[in-house]
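S.K.: make a model of this:
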Amino acid sequence: MTSVDFEHLTAAEARTHRTEVEDIYRGAYVDAIRAGAPFTDPVAFMQRFDAYTAPNRPGEFEQIIVSISGRPVGQVWGWSLSKETAWWNGLQLDEPQVHDDFTVEDGTRTFALSELMVKKDMTGRGLARTLHNSLLRSRPEQRATLLVRPDNTRAYQTYLRWGWYRVGRLRPGWPDAPQFDVLIHDLRQ
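M.R.: Have a look, this model is predicted:
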């Protein structure tokens, strides 16, 4: 019999699962890692993970790892954007005149969904959707945001089907970061 388990983790708890986090990443991003782009290098990815889960980092971090029969196969994580967030730095809004206060944060307005991944051999089973919904349904924020590469057609189209919409684009401050489209999802609907 197959068992499916979802483990909810705080930042401190997530740090104790570094091996599983990297293993899931390597299994989900096989092709991107093989392509050799510096941003997708597992070492660079784990450096970002360490920064996201660092002690005393602003914003409430939450992670969910899904395991099937004891094997970690997928994960999702994010955090609430604090008043001091750098998340919006470099944002180019599609309609800037409409959103004068768009980037104003107070720690309760926006949840940043940073990563959602399922190992390549486990895709097509609804695990990504289940992880996505499990993380967002309990969030108290008004909205969620995520960054998606415009050329990642499969993920992009999936997010649009799940109710996300584009508001602009930005390049994060991480070394070798590509340009991303910025998507928003209303959590109060």
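S.K.: CA atoms for contacts and neighbours, from now on please.
M.R.: Noted.
S.K.: and the strands in the protein?
M.R.: Remark: strands assigned in the chain by DSSP state E are 4-9, 61-68, 71-80, 92-93, 110-118, 143-148, 165-170, 180-186.
S.K.: name the residues of the second one that are buried.
M.R.: Spelled out, that is strand 61-68. Across strand 61-68, burial judged by 16 or more other Cα atoms under 10 Å covers 61, 62, 63, 64, 65, 66, 67.
S.K.: before we move on, back to that, out of the strands of the chain, deepest packed?
M.R.: strand 71-80 (a mean of 24; mean count of other Cα atoms under 10 Å).
S.K.: residue 55 and residue 21, how far apart?
M.R.: Computed as Cα to Cα, to the nearest Å, the residue 55 to residue 21 distance reads 18 Å.
S.K.: who has more neighbours, those two?
M.R.: Each of residue 55 and residue 21 has its neighbours counted (other Cα atoms under 10 Å); residue 21 has more, 21 against 11.
S.K.: to check against the first, give me the structure of this:
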Amino acid sequence: MSDVVVRTHDGSAPDALIGQIVDLYAAVFAEPPYGEGPEDVEGFRELLAVELPQPGFRLVTAAVDAELVGFAYGYSLRAATRWWEGIAPPPPPEFTAERDGRTFAIKELAVASSYRRRGIGRCLHGALLGRRTEERATLTVRPDATPALAAYESWNWSRLGVVRPDAGEIAYVVMVRSLP
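M.R.: Okay, here's the model as predicted:
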């Protein structure tokens, strides 16, 4: 991985980089099992604009020869979050009673198909969670994204339950792990 350059960014990432992230997102999530199209990509672009200024936002990028080949980002959940709503089976109230700075949520982690299985995902994951002050982290993943699920489980994530964000949509696996 000596040819991979990993950088950490905050919510003021330059527009050019955001454009590259959206382009990589479009390529990665067009693949099975995701099958996302232009409307999904535009929704991601709009969501990212909302997420960039969130407290504790961190973006990690991986590049090879100045080409973006991977990214991961997340932010700290606020006390008023709806993150834990609708999880089945319902976790205990003391688990879901969020407070500012308690939980870091990974929103996306993506690696270009031609760069997978080289440790880039693990590197992005480690850089994203490194030196966090929260006590735990959470993420959601599609149950049919078996390589992603296997990777997260190998990185000490545990399944908490499932959540269906919108009626008719797929139920996502909610995962958690303690942060050192």
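S.K.: any chance of the strands of structure 1 in CSV, plus distance to residue 31 of structure 1?
M.R.: Output for those, formatted as CSV (distance: least, Cα to Cα, whole Å):
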stretch, distance to residue 31 of structure 1
strand 4-9, 26
strand 61-68, 22
strand 71-80, 16
strand 92-93, 29
strand 110-118, 13
strand 143-148, 17
strand 165-170, 24
strand 180-186, 19
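S.K.: of all the ones you listed, which lies closest to residue 29 of structure 1?
M.R.: Closest approach to residue 29 of structure 1 among the strands of structure 1 is made by strand 110-118 (8.3 Å; Cα to Cα).
S.K.: quick one: contacts for residue 144 of structure 2?
M.R.: Residues in contact with residue 144 of structure 2 (Cα atoms under 8 Å, 6 or more residues apart in numbering) are residue 33.
S.K.: how close does the corresponding residue of structure 1 for it sit to residue 140 of structure 1?
M.R.: Using TM-score structural alignment, the partner of residue 144 of structure 2 in structure 1 is residue 151. Applying Cα to Cα, the value for residue 151 of structure 1 to residue 140 of structure 1 is 31 Å.
S.K.: now do residue 126 of structure 1
M.R.: For residue 126 of structure 1, the distance to residue 140 of structure 1 - Cα to Cα - is 24 Å.
S.K.: so for these two, which sits in the more crowded spot?
M.R.: residue 140 (14 against 10).
S.K.: which residues touch the residue in structure 2 that the more buried one lines up against?
M.R.: In structure 2, the residue paired with residue 140 of structure 1 according to TM-score structural alignment is residue 133. Contacts for residue 133 of structure 2 (Cα under 8 Å, 6+ apart) come out as residue 101.
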